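Undergrad: Please find the sequence and the predicted model below.
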Amino acid sequence: MLIGELSRRTGVSERLLRYYERTELIHSERRANGYREYDDPTVETVRRVRALLAAGLPTRVIGRLLPCTSGDTTLRPCPGVLTSLRAHLDVLDQRAADLEAARDLLRRTIDATETTAGPAADGRPGPDRSGSSR
């Protein structure tokens, strides 16, 4: 299949597919006219790449992980990949902890602001709490 068909079948832009090829995540054969020709299993490979990217893995790790996957997306033992995956999991765990801390701070700030200033703290007109009439 040509790159346009691969793009339609995967929902990935042709430009991004060319990038995947440059980074050796996918491969094509060249026709005599220079057009890229992809085989049917490339569709699943692109889907696997997208899933691994969505999991937060960088393309360099994905490139090392793809040879460890079979057609049904199960992983086989692959030298050196486990260390990279564990390192990336540590990074994701730290990001999750940082986000949780930021969320907790935001919640505490909102709660403190509402307690101190009342519901009008968001800038909307609220009741006059001064005791005087307007």
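TA: The structure has been received and is ready for your questions. Residues are numbered from 1 along each chain as shown.

Undergrad: going forward, measure contacts between C-alpha atoms and count neighbours the same way
TA: Noted.

Undergrad: Buried ones in the longest helix that the chain contains, by neighbour count?
TA: Ranked by residue count, the top helix of the chain under DSSP state H comes out as helix 81-117. Of all the residues in helix 81-117, those buried under the rule 16 or more other CA atoms under 10 Å are 81, 84, 88.

Undergrad: Next up, a structure to set beside the first:
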Amino acid sequence: MRIGELADRVGVSTRTLRHYESLGLLPGRRGSNGYRVYDDADVRAVREIRMLVGLGFALEETRPFVDCLRAGHERAGSCPDSLAVLRRKIAEVDESVDRLRRVRAELGDQLVEATHARCEFSLFSP
């Protein structure tokens, strides 16, 4: 299939696909007519990239998953490099959750203090 067909099947622009190709995430195969040529493996790779990007992965972080699919594995996350990226990403999410919990607690404390101070002000105001 040509680039426009791939773009339609996976719901991205041809510009996005060219960008993936420039990063080496998609092969740069050309047909005898000079047009880019893609197959079902490319559809699967782009869908995997889009899913991972949707979860917050940077494009470069998707490379081990794409490589795993290209190596013939059924699941993109089943290769050691993919598993390492998943573990690292989970650690990053855990750190973010911890940071957000601390921010939430601080905001709650500030709200309690502000509410308490306002109530005291109201009691002593003429």
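TA: Ah, there it is. What you see is a predicted model; the values in this text were computed from it and never measured.

Undergrad: Just the TM-score for the two chains, thanks.
TA: The TM-score (TM-score structural alignment, normalised by the length of the second structure) is 0.72; 121 aligned residues with a CA RMSD of 2.8 Å.

Undergrad: related to what we said a few turns ago, give me the mean deviation of the longest helix of the first structure from the second structure.
TA: For helix 81-117 of the first structure, the mean distance to aligned residues of the second structure following superposition is 2.4 Å (mean CA distance after the TM-score superposition for the first structure).

Undergrad: how about Val67 of the first structure, what's its match in the second structure?
TA: Not Val; residue 67 of the first structure is Pro. Residue pairing (TM-score structural alignment): Pro67 of the first structure is matched to Asp67 of the second structure.

Undergrad: ok, its match - how many residues close by?
TA: Neighbouring residues of Asp67 of the second structure were enumerated by other CA atoms under 10 Å; the total is 18.

Undergrad: And it, how far from Cys79 of the second structure?
TA: Counting by CA to CA, to the nearest Å, the gap from Asp67 of the second structure to Cys79 of the second structure is 9 Å.

Undergrad: For the helix or strand in which Val49 of the first structure is found, grab the matching residue range in the second structure.
TA: If you go by DSSP states H and E, Val49 of the first structure is part of helix 41-54. Aligned by TM-score structural alignment, helix 41-54 of the first structure corresponds to residues 41-54 of the second structure.

Undergrad: Please state the offset of the matching stretch from the chain centre?
TA: Centroid displacement of stretch 41-54 of the second structure relative to its chain, using CA atoms, centre = their mean, to the nearest Å, is 10 Å.

Undergrad: I'm done for today, thanks for sticking with me.
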